[in-house]
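In: Quick check, what structure comes out for this input:
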Amino acid sequence: MLKKQKIPNATLDRLPLYFKYFKQSEDNGIDRVSSREISEALDIDSATIRRDFSYFGELGRKGYGYNVHALVKFFSEQVQGTGMKNVILIGVGNLGSALLNYNFTKIHDKIKIAVAFDIDQHIIGQTINGVEVKDICELESVVQDIQAEVAILTVPGQVGVDLSSKLEALGIKGILNFTPEKLAVSNEVTVHNIDLSVEMQALLFYMKHNN
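Out: As a prediction, the model looks like this:
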């Protein structure tokens, strides 16, 4: 059972990595793993892994390690929840199309992109990897109909800002933001920002200082 305490953001950021590792281990027929094996696979030191897991109670046993099947179920609920989450994607350009073609269910079997939106009449009406592209004018009715909770924004920065407050009003609880702008939402909406230019700068920085 989850302890009633604040979990550090750094630990929360690592939960999807742990879930992915245990899911892949399960798919490979592995029944149990040690913190050392997790450490080597994810390049996270064993002490950090044990500390992360301690926030969630006794997940393993000394001398036995961690039961893969039990941890898949546990982290699936922590990372994904127990029900299917419908995701919408707004902006079907090069990046948006690439995300539509990515098989999210391979790792997250309770997450699916249900529908995409765009303003380009040449794209609207197309189906990409089983996902229909609709006119952004239909956003309100579709979001309410499918009870979407998560949105992915792959649109120009100011467009994303303008859309974000509307998404919150429609009940969106989480946004994966690929724009470089800060979104206009309250603290009730969880935003995860992915600025590719910043990520590239970080990569170059690490390359320079690791050599």
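In: okay, CA-based contacts and neighbour counts for the rest of this
Out: Fine.
In: Now name the helix or strand holding the closest residue to Ile90 other than its chain neighbours.
Out: In this structure, Ile90 finds its nearest non-sequential neighbour in Phe117, 4.7 Å apart by CA to CA, 6 or more residues apart in numbering. For Phe117, the element it lies in under DSSP states H and E is strand 111-118.
In: could you point out which element follows that strand?
Out: Per DSSP H and E, the first helix or strand lying C-terminal to strand 111-118 is strand 127-128.
In: and the next helix or strand after that following strand, what other elements does it pack with?
Out: Counting by DSSP H and E, the next helix or strand C-terminal to strand 127-128 is strand 131-135. For strand 131-135, the packing partners by 3 or more CA pairs under 8 Å, 6 or more residues apart in numbering; DSSP states H and E come out as strand 111-118.
In: What angle do strand 131-135 and the strand it packs on make with each other?
Out: Inter-element angle recorded for strand 111-118 and strand 131-135: 30 degrees (by axes from the mean of the first three to the mean of the last three CA atoms, to 10 degrees).
In: what are the ranges of the helices in this structure?
Out: Ranges of helices in the chain, per DSSP state H, are 9-27, 35-42, 46-54, 68-80, 94-101, 139-146, 157-169, 196-210.
In: Nearest approach to His108 belongs to which of the ones you listed?
Out: helix 68-80 (7.3 Å; CA to CA).
In: Centre of the chain to the closest one, how far?
Out: Relative to the chain's own centre, helix 68-80 is displaced by 15 Å; criterion: CA atoms, centre = their mean, to the nearest Å.
In: Check stretch 124-138 too.
Out: On CA atoms, centre = their mean, the centre of stretch 124-138 falls 22 Å from the chain's centre.
In: Span of that stretch from start to end?
Out: The first and final residues of stretch 124-138 sit 11 Å from each other (CA to CA, to the nearest Å).
In: now do stretch 186-199
Out: With CA to CA as the measure, the ends of stretch 186-199 fall 25 Å from one another.
In: and if you look at stretch 172-180?
Out: Terminal residues of stretch 172-180 are spaced 20 Å apart (CA to CA).
In: which residues are in contact with that stretch?
Out: 148-157, 160, 188-196 (CA atoms under 8 Å, 6 or more residues apart in numbering).
In: In contact with the closest residue to Phe75 other than its chain neighbours, which residues?
Out: Nearest residue to Phe75 in three dimensions, chain neighbours excluded: Phe19, at 5.4 Å (CA to CA, 6+ apart). Residues in contact with Phe19 (CA under 8 Å, 6+ apart) are 71-72, 75-76, 79.
In: Another for comparison:
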Amino acid sequence: MKPEPPKIPQATTKRLPLYYRFLQSFHNAGHKRVSSQELSDAMKIDSATIRRDFSHFGALGKKGYGYDVANLLEFFRKTLDQDEAANVALIGVGSLGTAFLKYNFQKNHNTKIVVAFDTKAPVEGMMKSDIPVFNPSVMEEKLLEYGIELVICTVPSRSAQEVADRLAKTEITGILNFTPVRLNVPDTIRVHTIDLSVEVQTLIYLIRNKSIE
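Out: Predicted structure coming up:
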């Protein structure tokens, strides 16, 4: 996968796919240009934040005119490598993993789940939601066979580091970790952890302390 552009704040990087999604909506609605305030109203993000994010990439708009929707959409498409699909593997086909298989990303994004692994699956594989699911005993060879760059990990917490240790010996470069475990991996692998319980607790705290920005 293409590395993140240098000197771009992580918070800005996380918003780039959102900008791309909303610009697609404006483009599909026939808008030729859009202002930072219009994007702000649609995305519920402060317009100053949007202008600051865009400034990291140079002059994307014109004062008094706003942003050309088609040009901006093309810029973010290239920035996010939307033309180059990334093959994704799912490890752990429980309740959350099954939801991922049913949704899959290929309908709306440049990524798609092409193979999955679960301890209940046979070595020879089985089909689930049109995706082949194999036993983890053949994980390394199948990751190579399917050209996997990114892995979504939804295994039980007790198995997370063991899985990460095996992945560290493969060619994958990213793990989207849905376990609460902080994985130890080599610098060649980027880990993005989403702890759903922490996210819920954070939201509860924020809605009960509305004075916090």
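In: re the thing from before, with respect to His122 of the first structure, which of the helices of the first structure lies nearest?
Out: Short answer: helix 94-101, nearest of these by CA to CA, at 13.7 Å.
In: how distant is the closest one from the center of its chain?
Out: Remark: helix 94-101 of the first structure is offset 15 Å from the chain centroid, using CA atoms, centre = their mean.
In: what does stretch 173-190 of the second structure give?
Out: Mean-position distance between stretch 173-190 of the second structure and its chain equals 13 Å (CA atoms, centre = their mean).
In: again, but for stretch 11-26 of the second structure
Out: Relative to its chain's centre, stretch 11-26 of the second structure lies at 12 Å (CA atoms, centre = their mean).
In: Now do that stretch: which range of the first structure does it align onto?
Out: The alignment of stretch 11-26 of the second structure onto the first structure (TM-score structural alignment) spans residues 10-25.
In: That stretch vs the second structure - mean distance after superposition?
Out: Superposing on the second structure and averaging over aligned pairs (mean CA distance after the TM-score superposition for the first structure), stretch 10-25 of the first structure comes out at 1.4 Å.
In: circling back to that earlier point, please convert the buried members of the contacts of stretch 172-180 of the first structure into ChimeraX selection syntax.
Out: One line in ChimeraX is enough to select the buried members of the contacts of stretch 172-180 of the first structure, burial here meaning 16 or more other CA atoms under 10 Å:
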select :148,149,150,151,152,153,154,155,157,160,189,191,193
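In: Ala86 of the second structure versus Val114 of the second structure, what's the distance?
Out: Taking CA to CA as the measure, Val114 of the second structure and Ala86 of the second structure are separated by 10 Å.
In: and if you look at Met139 of the second structure?
Out: Look at Met139 of the second structure and Ala86 of the second structure: by CA to CA, they are 18 Å apart.
In: go on, Lys102 of the second structure?
Out: Lys102 of the second structure is 18 Å from Ala86 of the second structure, by CA to CA.
In: Between the two, which is the more surrounded one?
Out: Per other CA atoms under 10 Å, whichever of Lys102 of the second structure and Ala86 has more neighbours is Ala86, with 20 against 12.
In: Give the full set of residues in contact with the more buried one.
Out: By CA under 8 Å, 6+ apart, the contact list for Ala86 of the second structure reads 1, 110-112, 148-150.
In: repeat for Val191 of the second structure
Out: Contacts for Val191 of the second structure (CA under 8 Å, 6+ apart) come out as 174-177, 183.
In: contacting residues for Asn110 of the second structure?
Out: Applying CA under 8 Å, 6+ apart, the residues near Asn110 of the second structure are 81-86.
In: Filter the residues you listed down to the buried ones.
Out: Using 16+ other CA under 10 Å as the burial test, the contacts of Asn110 of the second structure include Ala86 as buried.
In: Where strands are concerned, which of the contacts of Asn110 of the second structure count?
Out: Ala86 (DSSP state E).
In: mind giving me TSV with the contacts of Asn110 of the second structure and columns for distance to Met126 of the second structure?
Out: Shown next, in TSV, are the contacts of Asn110 of the second structure (distance: CA to CA, whole Å):
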residue	distance to Met126 of the second structure
Asp81	31
Gln82	30
Asp83	30
Glu84	28
Ala85	24
Ala86	22
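In: just the contacts of Asn110 of the second structure now: which is nearest Gly92 of the second structure?
Out: Closest to Gly92 of the second structure, out of all of these and judged by CA to CA, is Ala86, at 19.3 Å.
In: can you tell me how far that closest one sits from Ile172 of the second structure?
Out: Counting by CA to CA, the gap from Ala86 of the second structure to Ile172 of the second structure is 11 Å.
In: And for Gly30 of the second structure?
Out: According to CA to CA, Gly30 of the second structure stands 40 Å off from Ile172 of the second structure.
In: of these two, who's got more company?
Out: Taking neighbours as other CA under 10 Å, Gly30 of the second structure and Ile172 compare with Ile172 leading, 21 against 11.
In: any idea what that one aligns with in the first structure?
Out: Per TM-score structural alignment, Ile172 of the second structure is aligned with Ile172.
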